[in-house]
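Peer 1: Requesting a structural model of the entry that follows:
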Amino acid sequence: MGTGEPDIEIQPGAIVGLKAKEEAGPVVIRGRTRIRSGSVIYADVDLGKDFQTGHNVTIRGHTTIGAHVVVGTNTVLEGYVEIADFVKIESNCFIPTHVKIGTRVFIGPGVTLTNDRYPLKNRDEYEPEGPVLEDGVTLAAGVVVMPGVRIGRGSFVAAGAIVTKDVPEMSLVRGLPSRIYALPEHLREFNIALSWRGFLKNSSDQ
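Peer 2: Presented below is the predicted three-dimensional model:
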């Protein structure tokens, strides 16, 4: 495990650097990090500054996470995941392999992303392909996003929606079956947590 930075708290009962393979690389942890009890961080994970987990989080290998990211209690990242800066993932979420998440993204509680079009079927005919969440995307509680779907910059997906096709930027997705609408003006502001404000003062999207 490589740290070299101050202000790192790994609570009792957390496991950092669990190796799925003997040749796996270290966990890189930067400053102002808190990993809460019950969480398991596998080897080959790179964590940015100001990272924190809730309890009982699992983050598997080959995952790269930027600065100012929160991963909520009972959330699972299955590895081979890329997360940019300023991202908040709430509790009880599932993030499979081959997912890319942009900056200033909010993922609400109970969100499920998927990467397998035909679970345990036709395994030789395609590769898993996770969703892509572009910058500024919001997924409200209980959203399900199907494999390979790209959700465009600044879009907002309402609670309980199941997203089955690509979403253009600055769109609103809601209803079952889900439909795509123009994003209302009051939802066009990019996501910003209070704790991010001092670090985003030079951003044109603030």
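
Peer 1: from here on, contacts and neighbour counts on C-alpha atoms
Peer 2: Will do.

Peer 1: Who are the contact partners of the residue nearest to A161 when sequence neighbours are not counted?
Peer 2: Nearest residue to A161, sequence neighbours excluded (C-alpha to C-alpha, 6 or more residues apart in numbering): V143, at 5.0 Å. V143 is in contact with 108, 110-112, 157-163, counting by C-alpha atoms under 8 Å, 6 or more residues apart in numbering.

Peer 1: can you do 10 Å?
Peer 2: Contact analysis of V143 by C-alpha atoms under 10 Å, 6 or more residues apart in numbering lists 93, 107-113, 157-163, 174.

Peer 1: Sitting in strands, which of those do you find?
Peer 2: Those of the contacts of V143 mapping onto strands are 107, 112-113, 157, 162-163, 174, per DSSP state E.

Peer 1: In the residues you listed, which residue is surrounded by the most others?
Peer 2: Counting neighbours by other C-alpha atoms under 10 Å, V157 leads the ones in strands among the contacts of V143 with 28 neighbours.

Peer 1: quick one: that residue from E90, how far?
Peer 2: Noted for V157: a distance of 15 Å to E90, by C-alpha to C-alpha, to the nearest Å.

Peer 1: what does V45 give?
Peer 2: Separation of V45 from E90 (C-alpha to C-alpha): 20 Å.

Peer 1: and for comparison, fold this next one:
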Amino acid sequence: MENDQYYMHPSAIVEPGVSIGDGTRVWAFTHILPGVIIGSDCNICDHVFVETGVSIGNRVTIKCGIYLWEGVVIQDDVFLGPNVVFTNDKRPRSKQYPTEFLQTVIKQGASIGANSTILPGISIGRYAMVGAGTVVTRNVPDYGLVFGNPGRLVGWVCRCGERIDASSDHSSLQCSCGLYYSISSDGVIEE
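Peer 2: Here you go, the predicted model:
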């Protein structure tokens, strides 16, 4: 089904009260609850569920089989690989609901690999990369490269996605794409 703003597959369900930006595509068997805000030029693939209170920025790609629960904030230019799992309750019990869910924020340009699990209350930094199958149990810094179970910071990536070699003693590093980065006094990469 096409309208003036976005494309919605005939089998998708978009409840009343959802805000969807221009150029966004919502594919088969996706269900979006009231109160969700979705930016422009997003691609929301098959079998995605988006709960009330979720915010999705512009130019976001959400691959198949992802459930976004209340408290999840996805900023602009984020990539979520197939079957990424988000949780929003640290101590889940049947019929016992928290009064407020912890906010999980995926910051601008971050990429999360297929089948990763993101625990509640986590912040994944700008342009960070989470490897496939990673269980993220703590915050990830900007440009951080994390993988494993539990997820461990193993390096740094450029905004283009290439790994940055931070093993040298130089305070300034250049990616093969031409962007420069520096290492702060606490060992964090900065653009």
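
Peer 1: Could I get the TM-score for this pair?
Peer 2: Overlay of the two chains. TM-score (TM-score structural alignment, normalised by the length of the second structure): 0.78; 161 aligned residues with a C-alpha RMSD of 1.9 Å.

Peer 1: And E15 of the second structure, what's its match in the first structure?
Peer 2: Residue correspondence to the first structure (TM-score structural alignment): E15 of the second structure is matched to Y42.

Peer 1: what's the neighbour count on that match?
Peer 2: Close neighbours of Y42 of the first structure, defined as other C-alpha under 10 Å, add up to 23.

Peer 1: Correct me if wrong: it contacts Y80.
Peer 2: No. Here Y42 of the first structure lies out of contact with Y80, judged by C-alpha atoms under 10 Å, at a distance of 11.7 Å.

Peer 1: Could you tell me which residues touch both of those two?
Peer 2: Residues touching both Y42 of the first structure and Y80 by C-alpha under 10 Å, 6+ apart: 59-63.

Peer 1: Can I get the residues you listed in a markdown table including distance to N122 of the first structure?
Peer 2: Listed next are these as a markdown table, based on distance: C-alpha to C-alpha, whole Å:
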| residue | distance to N122 of the first structure |
| --- | --- |
| I59 | 27 |
| R60 | 25 |
| G61 | 25 |
| H62 | 25 |
| T63 | 26 |
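
Peer 1: Tell me the spacing between the residue nearest in space to the middle of the second structure and I32 of the second structure.
Peer 2: What sits nearest the mean C-alpha location of the second structure, by C-alpha atoms, centre = their mean, is I106, with 4.4 Å. Note on I106 of the second structure: its distance to I32 of the second structure, by C-alpha to C-alpha, is 19 Å.

Peer 1: same check, this time on L145 of the second structure
Peer 2: As defined by C-alpha to C-alpha, L145 of the second structure lies at a distance of 31 Å from I32 of the second structure.

Peer 1: What of I38 of the second structure?
Peer 2: Distance of I38 of the second structure to I32 of the second structure, computed by C-alpha to C-alpha: 10 Å.

Peer 1: What about the aligned residue in the second structure for T97 of the first structure, how many residues nearby?
Peer 2: Taking TM-score structural alignment, T97 of the first structure has E70 as its aligned residue in the second structure. E70 of the second structure has 22 neighbouring residues, counting by other C-alpha under 10 Å.

Peer 1: Remind me which helix or strand E70 of the second structure belongs to.
Peer 2: Taking DSSP states H and E as the definition, E70 of the second structure sits outside all helices and strands.

Peer 1: I figured V135 of the second structure hits P120, correct?
Peer 2: No. Between V135 of the second structure and P120 there is no contact under C-alpha under 10 Å: 11.5 Å.

Peer 1: residues near the spatially closest residue to I13 of the second structure that is not a sequence neighbour, how many?
Peer 2: Nearest non-adjacent residue to I13 of the second structure, counting by C-alpha to C-alpha, 6+ apart: H31, 4.7 Å away. Using other C-alpha under 10 Å, H31 of the second structure has 19 other residues around it.

Peer 1: show me what contacts H31 of the second structure?
Peer 2: 11-15, 46-51, 67.

Peer 1: List the contacts of the residue mapped onto N139 of the second structure from the first structure.
Peer 2: Alignment note (TM-score structural alignment): N139 of the second structure maps to D166 of the first structure. Applying C-alpha under 10 Å, 6+ apart to D166 of the first structure gives the contacts 131-132, 145-146, 148-152, 180.

Peer 1: Packing partners of the lengthiest strand in the second structure?
Peer 2: Looking across the second structure with DSSP E, the single longest strand is strand 152-157. Judged by 3 or more C-alpha pairs under 10 Å, 6 or more residues apart in numbering; DSSP states H and E, strand 152-157 of the second structure is in contact with strand 129-130, strand 144-147, strand 163-164, strand 189-190.

Peer 1: Please point out which parts of that strand sit buried.
Peer 2: Residues of strand 152-157 of the second structure classed as buried: 152, 155-157 (neighbour count, 16 or more other C-alpha atoms under 10 Å).

Peer 1: Right, I'll leave it there.
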